[in-house]
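# can't give you the sequence, but here's the structure:
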């Protein structure tokens, strides 16, 4: 009679151990996900004028969490330079100022590579003016909302 008791006890211990192991695996946290690999994104300026007379004359931006890969296009009459995490642009003549009717000139300006695990931030300023008023310039602080981003592996082809 003792032999079957020992066998039953061994089976109960094995079942208890199996149940305990399955509970332990359910409670264990999954291994942390590795950080996302760096990605490239096409960036546009999402600046909008306050009224029909306001225009964008220049900007200087400093990125955090990303670096400039290349300048893709320049608004007509502008110089755009980007390296590292800094990009700046300015109109070379008044006719190059970007107003409400030419906001599409601010699309797809540069390609960035984001740093894995870091949020994109931006600091710097934009210089705006008012048509027909030399004293109407003002500076606007750059914020992340100023950048419109979309995934892209490279700059889009030049329209022509």
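It's in. As the structure is a prediction and not an experimental result, all values here were calculated from the model.
# C-alpha only now, for contacts and for neighbours.
Will do.
# now the strands for the chain?
40-45, 54-64, 66-71, 78-83, 86-91, 110-114, 121-130, 133-141, 147-151 (DSSP state E).
# would you turn those strands into JSON lines with mean neighbour count?
Below are the strands of the chain laid out as JSON lines (neighbours: other CA atoms under 10 Å):
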{"stretch": "strand 40-45", "mean neighbour count": "22"}
{"stretch": "strand 54-64", "mean neighbour count": "21"}
{"stretch": "strand 66-71", "mean neighbour count": "21"}
{"stretch": "strand 78-83", "mean neighbour count": "17"}
{"stretch": "strand 86-91", "mean neighbour count": "19"}
{"stretch": "strand 110-114", "mean neighbour count": "24"}
{"stretch": "strand 121-130", "mean neighbour count": "18"}
{"stretch": "strand 133-141", "mean neighbour count": "12"}
{"stretch": "strand 147-151", "mean neighbour count": "15"}
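# and the comparison structure, right after this:
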């Protein structure tokens, strides 16, 4: 990463920590609904005919409209977040192989995450595995998106006021 002034280091660090916190609560929300179990993920999206110990009450399947309503927001936000996080990672002096691996993995994780609910409802319950896998992939990418820039940024010499470009 280019040498940054202290104020820019603090700004970027706080942003990365905020994004990590947001992703943590997103995963916590998903865990609360599904416990990252294939069966409970299926019940969340397809509903349950009776209480089978997975939830306290009967649940209706998500309608096509409900899935689209949730997915259209995610379809805008997930790529935007990945783009911003990728841009910050691109400023590091990490190897190109590491960067490309993280970019491709994040893209695959996003595709799995965005397509998962629709495929679970309309194709097969087997796609619960792809949705759960998307959280593992995106979580791994977020760890790199956050930790690598922070490490690289804070391990460099401080910048002079004329050195910064951001």
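Now that the structure is in, tell me what you want to look at. Note that the coordinates shown come from a computational prediction; the quantities given were computed from them, not determined experimentally.
# and the TM-score between them?
The TM-score (TM-score structural alignment, normalised by the length of the first structure) is 0.27; 75 aligned residues with a CA RMSD of 5.0 Å.
# buried stuff in the longest helix along the second structure?
In the second structure, with assignment by DSSP state H, the single longest helix is helix 6-34. With burial defined by 16 or more other CA atoms under 10 Å, the residues of helix 6-34 of the second structure counted as buried are 9, 12-13, 16, 19-20, 23, 27, 30, 33-34.
# just list what that helix packs against, helices and strands only.
helix 38-46, helix 128-154 (3 or more CA pairs under 8 Å, 6 or more residues apart in numbering; DSSP states H and E).
# what about the strands of the first structure, which gets the closest to residue 13 of the first structure?
Nearest to residue 13 of the first structure among those is strand 110-114 (54.0 Å), distances taken as CA to CA.
# angle of the closest one against strand 78-83?
Orientation of strand 110-114 of the first structure against strand 78-83 (axes from the mean of the first three to the mean of the last three CA atoms, to 10 degrees) gives an angle of 20 degrees.
# output the buried residues of helix 6-34 of the second structure in JSON lines; the columns should cover distance to residue 101 of the second structure.
Output for the buried residues of helix 6-34 of the second structure, formatted as JSON lines (distance: CA to CA, whole Å):
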{"residue": "9", "distance to residue 101 of the second structure": "25"}
{"residue": "12", "distance to residue 101 of the second structure": "22"}
{"residue": "13", "distance to residue 101 of the second structure": "23"}
{"residue": "16", "distance to residue 101 of the second structure": "20"}
{"residue": "19", "distance to residue 101 of the second structure": "20"}
{"residue": "20", "distance to residue 101 of the second structure": "19"}
{"residue": "23", "distance to residue 101 of the second structure": "20"}
{"residue": "27", "distance to residue 101 of the second structure": "22"}
{"residue": "30", "distance to residue 101 of the second structure": "25"}
{"residue": "33", "distance to residue 101 of the second structure": "30"}
{"residue": "34", "distance to residue 101 of the second structure": "29"}
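# which one of those residues is nearest to residue 143 of the second structure?
Nearest member of these to residue 143 of the second structure, counting by CA to CA, is residue 20, at 7.9 Å.
# would you mind measuring from the residue at minimal distance from the centre of the second structure to residue 79 of the second structure?
The second structure has residue 138 as the residue nearest its centroid, 4.5 Å off, counting by CA atoms, centre = their mean. Distance of residue 138 of the second structure to residue 79 of the second structure, given as CA to CA, to the nearest Å: 12 Å.
# who touches both of these two?
Listed as contacting both residue 138 of the second structure and residue 79 by CA atoms under 8 Å, 6 or more residues apart in numbering are residue 110.
# what angle sits between the helix or strand harbouring residue 115 of the second structure and helix 128-154?
In this assignment (DSSP states H and E), residue 115 of the second structure forms part of helix 96-122. Angle of helix 96-122 of the second structure versus helix 128-154, following the same axes, to 10 degrees, is 150 degrees.
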